[in-house]
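Q: okay, sequence plus prediction incoming.
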Amino acid sequence: MQLYQQQNLKIYNTLSGEKETFVPLHEGAVGMYVCGPTVYSNVHLGNCRTFISFDLVFRYLKHLGYKVRYVRNITDVGHIEDDADEGEDKIAKKARLEKLEPMEIVQQYSVDFHQIMELFNSLPPSIEPTATGHIIEQIETIKQIFDNGYAYLANGSVYFDVVKYNETHNYGILSGRNLDDMLSNSRELAGQDEKKNPADFALWKKAEPEHIMRWPSPWGDGFPGWHLECTSMSTKYLGNKFDIHGGGMDLKFPHHECEIAQNEACTGNAPVNYWMHANMLTLNGKKMAKSTGNNILPRELFSGNNDKLGKAFSPSVARFFMMQAHYRSILDFSNDAIVAAEKGYNRLMEAMDTLSGITASGNSTLDIAAWKQLCYDAMNDDFNSPILIAHLFEGVRYINLLKEGKESLTAADLESLTKTMHSFIYDVLGLKSEAGDEGSNDKLEGVMNMLISMRNEARANKDFALSDQIRNRLTELGIELKDGKEGTTFSIN
């Protein structure tokens, strides 16, 4: 018997606004689609939180014994500024600014995204399709929507007729918005006049002469609408109806609402049984934004090369920090919060080291079976990682009592304790022990303190040649020295 047959997993479904018992369409198998990154810049920490949240979902479903097909796309075309139907493609704009081919931009930031996800110990998806690799499928989807009477051509662009669709369907079923309100509150946009209604959205955009990324279609040269990409790729690999669709809370409207409309207009089916949305990550109580400077990139977090934190933090500590909040809750990132998370993470890893040296003795004085089920109950309650972590720290307390000889366990219960701690910490939460890295960090800090001391002595002796040589050699190695009022510090770039 598989674990999923013994557990009652409930998922909060944005569509119903309630927690629902998870029943997959096919016994023992799960199809899950998550909207991936638009690769025109370095992935930021808020995006990482979304992908780490769904990595937790992926890991737990696999842990329960489900065969999971996890599809997460790469958006490498057609995502317009401010998610509107008019404006400049984000990737094309970046390519123009940096004087590169769009696919150079795509490659550069796709590689960066994969490297960051690997550092966070996130498992790769089963399939990672790209929008540019599925132009044919998107054109075929548009043809079907046209044939079913829900699309129209205007000046070389194809738009989805939201009002026509809403006559027999519910546009707003996911977000809870009312179409009449949307139409009355819509502001006039550039190019709005070619749409029948302000709420209509692009399925295919005509490419102006200066537009770099373009493909031939029955309606002329152009490029696909952003919403269309996910509809075509999700249904190609998961079918017209699948189990879970996830993404950030900001995608609920219009992106996911439009996906539902496109699917129903194309196939007649509601595409997804369970819609899941991860909440945002704020920084020092404010929204993360590059424009305001209230932003930190993952590599800046790992290297300590930033002005927001007192030191560098490892990817596992950052991942643990994110797991301490439920995926549907807003999480605020601050120096104090991640320092506290590091202490908790270290306690957990120290307990695992201690556990490896504990032996069975006598009868069991702890109810390990009941504690183990509490761990499952937490994850079965809409993947409640903070409650799981609280139970794992109860396990840490057990380990310390066993170490002190104040409690005892039989061999079978000790094995169960060990296996449960290992499964949830490493397999489900996806944490890694970085004890070796911490030791290396201590050694590096010792060496750096010695070099900084030597440099200070050289400066005091007015041996500026040696002082500059130390700084320059460290710079070549990717280590930057910062001289301040309180002394010299270093950061790794």
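A: Nice, I can see it. Everything numeric in this text was worked out from a predicted model, so none of it was measured. Numbers count the residues shown, from 1 in each chain.
Q: going by C-alpha atoms from here, please, whenever you check contacts or count neighbours.
A: Fine.
Q: from the middle of its chain, how far away would stretch 150-167 be?
A: 32 Å (Cα atoms, centre = their mean, to the nearest Å).
Q: can you mark which positions in it are buried?
A: Going by neighbour count (16 or more other Cα atoms under 10 Å), the buried part of stretch 150-167 is 150-153, 157-163, 165.
Q: next: stretch 129-148.
A: Within stretch 129-148, judged by 16+ other Cα under 10 Å, the buried ones are 129-132, 135, 137-139, 141-142, 144-146.
Q: I'd like these as CSV, with secondary structure and distance to E342 appended.
A: Conversion of those to CSV gives the following (DSSP: H, G, I helix; E, B strand; the rest coil; distance: Cα to Cα, whole Å):
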residue, secondary structure, distance to E342
P129, coil, 35
T130, strand, 36
A131, coil, 38
T132, helix, 41
I135, helix, 45
E137, helix, 46
Q138, helix, 45
I139, helix, 49
T141, helix, 48
I142, helix, 50
Q144, helix, 53
I145, helix, 51
F146, helix, 55
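Q: put this next to the first one:
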Amino acid sequence: MSLWIYNSLNRVKEEFIPLQDGVVTMYVCGPTVYGHAHLGHAKSYVSFDVVAKWLRHSGYRVKYIQNITDVGHLTDDSDEGEDKIARQARKERIDPMEIAQYYTRSYYEDMDRLGIDRPNIAPTATGHIPDQVNLISTLIEKGHAYEVNGNVYFSVESFKEYGKLSGRTTEEARQSGGRVETRSEKRHPADFALWKKAEPGHLMKWDSPWGSGYPGWHAECSAMAMKYLGETIDIHGGGMENKFPHHECEIAQSEAATGKPYVRYWMHNNMVTVNGTKMGKSLGNFINLKDIFKRFAPVVIRFFILQSHYRSPLDFSETAIDASRTGLEKLQDTWTRLQQAAPGSGEIETRPFQERLTEAMNDDFNTPIAIAVLFDLAKAVNTAIAAPSGLNQDSLDRCISLFRSFGEEVLGILQNPATEKGKTNNEDEETLDTVMNLLIDIRSRARSGKDYELSDLIRDKLAEAGITMKDTREGTEWSRS
């Protein structure tokens, strides 16, 4: 049974055939680390985690790269504005690299709690400046880029296929507002920055043939993807909002530099809404994961995300999450009951369930259908176990194998039964959250009462236990060291 993937480039489902037999090269745009991870991050990275898990389950060796953007992403996602990390560093009055490191640790902490496997390689933009400089130099040499006053721009008119992913022409890019700004030193308004001149006082800067500066946002992904995966890669993933300008620019600069196709299968996940409205900081409905995890177990959030297809919008509401929690508890109860069942003489034919699960995952990673099949299997298991004859050992083994393969390993929504103390790992996390919130409250009251000795004692003892507390304008935050 073949795997079919919806290719955003050609806008159709295509049979997946990797460039190298048995090996899949996969690159997914990672976060810009200037704040805590939010529900939009969870939607994207849970989705692509399942993609990687299913490919590995199907027998492929997957080389998965996910970058960390720690320089160069400007506030309007184009060539104007301020570096997002530099702006956050100014707000918190600390070094930009401290901002990047702190929020990188925070990001991985949240992803770990969601059961997301770490990528094979997680390169940073700041760690690959020479690679980006080399890419930019190649583009200048081939006539696809030009330097003006210490800035280097890619000439979109030099690449005739610019717009093939997003469907935008260079003329439409010229006329569009917001993300593509007219700048007098550009030859064309849609030309995008490969290298930015550092203004006086800019901390994150490097020497280059064009003077002191830093790379544009788009250059890093091309440079790092091609360094670790080759000039042509199998799968490139990211959020739908990255189609333009980011992924469009990636294609242009990569293919202009190599003369080869950059990506064979483009995958884009849809956005998150909150009660039907697009999620955003400016709208006041922005939800970060640390806040969500105070109310809902991370596995419930993962289950909630996978109940919708990765290409479908995800609408967050308290009612929807509560419904997901109830459904997951039922599925988890069956999984626990199945592993504790004593052998009987009854049987279940599991082949149809396995075929339906495989068919769902091979149909562009259709997790909602796969979850529905698991519920059908759970219903059959519950009925059989409750019957006087029970299930024989062979049927139990086959059912356990399906739940483990698809529920635990591929979808990551089922957890091992309770430990010998009767407490799941997730309950441990919830208990830790409760204790930490209590300690933060006690420390806050101590500081308000000028009892700095107690305040410092709480902070220092937690640090010894591997937990870091950080005081911000929004309040006190904590993370594992």
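A: Yep, that arrived. As the structure is a computational prediction, the values presented were derived from the model and not from experiment.
Q: any idea what the TM-score is?
A: The TM-score (TM-score structural alignment, normalised by the length of structure 2) is 0.86; 438 aligned residues with a Cα RMSD of 2.7 Å.
Q: rewinding a little: just the ones of the buried residues of stretch 150-167 of structure 1 in helices?
A: 162-163, 165 (DSSP state H).
Q: tell me the secondary structure at the residue mapped onto E210 of structure 1 from structure 2.
A: Here E210 of structure 1 is matched to G201 in structure 2, going by TM-score structural alignment. Per DSSP: H, G, I helix; E, B strand; the rest coil, the local secondary structure of G201 of structure 2 is coil.
Q: can you give me the neighbour number for G201 of structure 2?
A: By other Cα atoms under 10 Å, the residues close to G201 of structure 2 number 7.
Q: swap in T326 of structure 2?
A: Neighbours of T326 of structure 2 (other Cα under 10 Å): 12.
Q: next: the one 10 residues further on.
A: Residues contacting T336 of structure 2 under the criterion other Cα under 10 Å number 17.
Q: now it: closest residue in space that isn't a chain neighbour?
A: Take T336 of structure 2 and drop its neighbours on the chain: the residue closest to it by Cα to Cα, 6 or more residues apart in numbering is P417, 5.4 Å away.
Q: what number of residues lie near that neighbour?
A: Neighbours of P417 of structure 2 (other Cα under 10 Å): 17.
Q: against Q340 of structure 2, how distant is it?
A: Going from P417 of structure 2 to Q340 of structure 2 by Cα to Cα, to the nearest Å gives 9 Å.
Q: in contact with the equivalent of V410 of structure 2 over in structure 1, which residues?
A: In structure 1, V410 of structure 2 lines up with V428, judged by TM-score structural alignment. Residues near V428 of structure 1 by Cα atoms under 8 Å, 6 or more residues apart in numbering: 56, 59-60, 63.
Q: go again with 10 Å.
A: Each residue near V428 of structure 1 by Cα atoms under 10 Å, 6 or more residues apart in numbering is listed here: 55-64, 379, 385, 422.
Q: can you redo these as JSON lines with neighbour count?
A: Supplementary listing: those in JSON lines, determined by neighbours: other Cα atoms under 10 Å:
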{"residue": "D55", "neighbour count": "22"}
{"residue": "L56", "neighbour count": "22"}
{"residue": "V57", "neighbour count": "20"}
{"residue": "F58", "neighbour count": "22"}
{"residue": "R59", "neighbour count": "21"}
{"residue": "Y60", "neighbour count": "23"}
{"residue": "L61", "neighbour count": "21"}
{"residue": "K62", "neighbour count": "19"}
{"residue": "H63", "neighbour count": "17"}
{"residue": "L64", "neighbour count": "18"}
{"residue": "M379", "neighbour count": "25"}
{"residue": "S385", "neighbour count": "26"}
{"residue": "H422", "neighbour count": "15"}
